[in-house]
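Asker: sequence plus the predicted model coming up.
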Amino acid sequence: MLKIEIFPENVNIETRVIPAKDDKPSRTIYEQIAYAHLGGKFPVEMKLQLEQGQPAYVAGLYAIHPSSFVINQYGSLELKRFGLLIEPISGK
């Protein structure tokens, strides 16, 4: 199981604005730093995208929620491009 960890120092939301370009309006992105345990010696830093108004995830261990996966047009399993959700893992 892929584990995602959020440390106490990463329970805040980082906001960044992508400026308007051509006919597209500016966009505000809400992110939280997390760490993916990919099997190496150390976890790898990643960013979780959050929806506007969504509270930050609390510190702890998480797994990817099943709703974050889709079957693509070739019948293969993949992560959704947007809307990644995680859920707490009970016990460490």
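Answerer: On my side now, so go ahead.
Asker: going forward, measure contacts between C-alpha atoms and count neighbours the same way
Answerer: Fine.
Asker: what are the contacting residues of the helix or strand harbouring Q32?
Answerer: Q32 belongs to strand 27-37 when assigned by DSSP states H and E. By CA atoms under 8 Å, 6 or more residues apart in numbering, the residues outside strand 27-37 that reach it are 2-7, 10-20, 43-52, 56-57.
Asker: what comes up buried for that strand?
Answerer: Under the neighbour-count criterion of 16 or more other CA atoms under 10 Å, strand 27-37 has Y30, E31, Q32, I33, A34, Y35, A36 buried.
Asker: put this next to the previous one:
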Amino acid sequence: MQHMKIEIQNPQVEVRNGTGRDQRPFQIRRQVAYAHLAGLAYPVMMRLQLEDSNQGFQPGMYELDESSFYVGKYGELAISRSVRLRPVSVKA
């Protein structure tokens, strides 16, 4: 089974701060990544939203972890807003 490959080229994390409707402060942390999608000749730029405990991914190739998927309240397959990646193991 082939997993979706995600490439990180730059460890920089974008941080946005704001105040919600309830007047509580919030912070959104994102990192630029590139998705290698089947059928496309080149990777597609995307932004990953990072969990609070994630300081950002180091440059390298990753796979989208299965824990990033869930079944929504209407039974549809969905992807978590804060995805989890695992490093691609390099074969000798």
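Answerer: It's in. In this text, all values refer to a predicted model and were calculated from it rather than measured experimentally.
Asker: hang on, the earlier thing: now the buried residues of strand 27-37 of the first structure in JSON lines, with distance to Y74 of the first structure?
Answerer: Shown next, in JSON lines, are these (distance: CA to CA, whole Å):
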{"residue": "Y30", "distance to Y74 of the first structure": "31"}
{"residue": "E31", "distance to Y74 of the first structure": "30"}
{"residue": "Q32", "distance to Y74 of the first structure": "32"}
{"residue": "I33", "distance to Y74 of the first structure": "32"}
{"residue": "A34", "distance to Y74 of the first structure": "30"}
{"residue": "Y35", "distance to Y74 of the first structure": "30"}
{"residue": "A36", "distance to Y74 of the first structure": "27"}
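Asker: quick one: the strands in the first structure?
Answerer: 3-6, 14-18, 27-37, 44-50, 60-64, 69-71, 77-79, 86-88 (DSSP state E).
Asker: which one of those strands has the most crowded surroundings?
Answerer: strand 3-6 (a mean of 21; mean count of other CA atoms under 10 Å).
Asker: where in the second structure does it fall?
Answerer: Aligned using TM-score structural alignment, strand 3-6 of the first structure spans residues 5-8 in the second structure.
Asker: what's next to that stretch, contact-wise?
Answerer: By CA under 8 Å, 6+ apart, the list of residues contacting stretch 5-8 of the second structure from outside reads 32-37, 57-64, 85.
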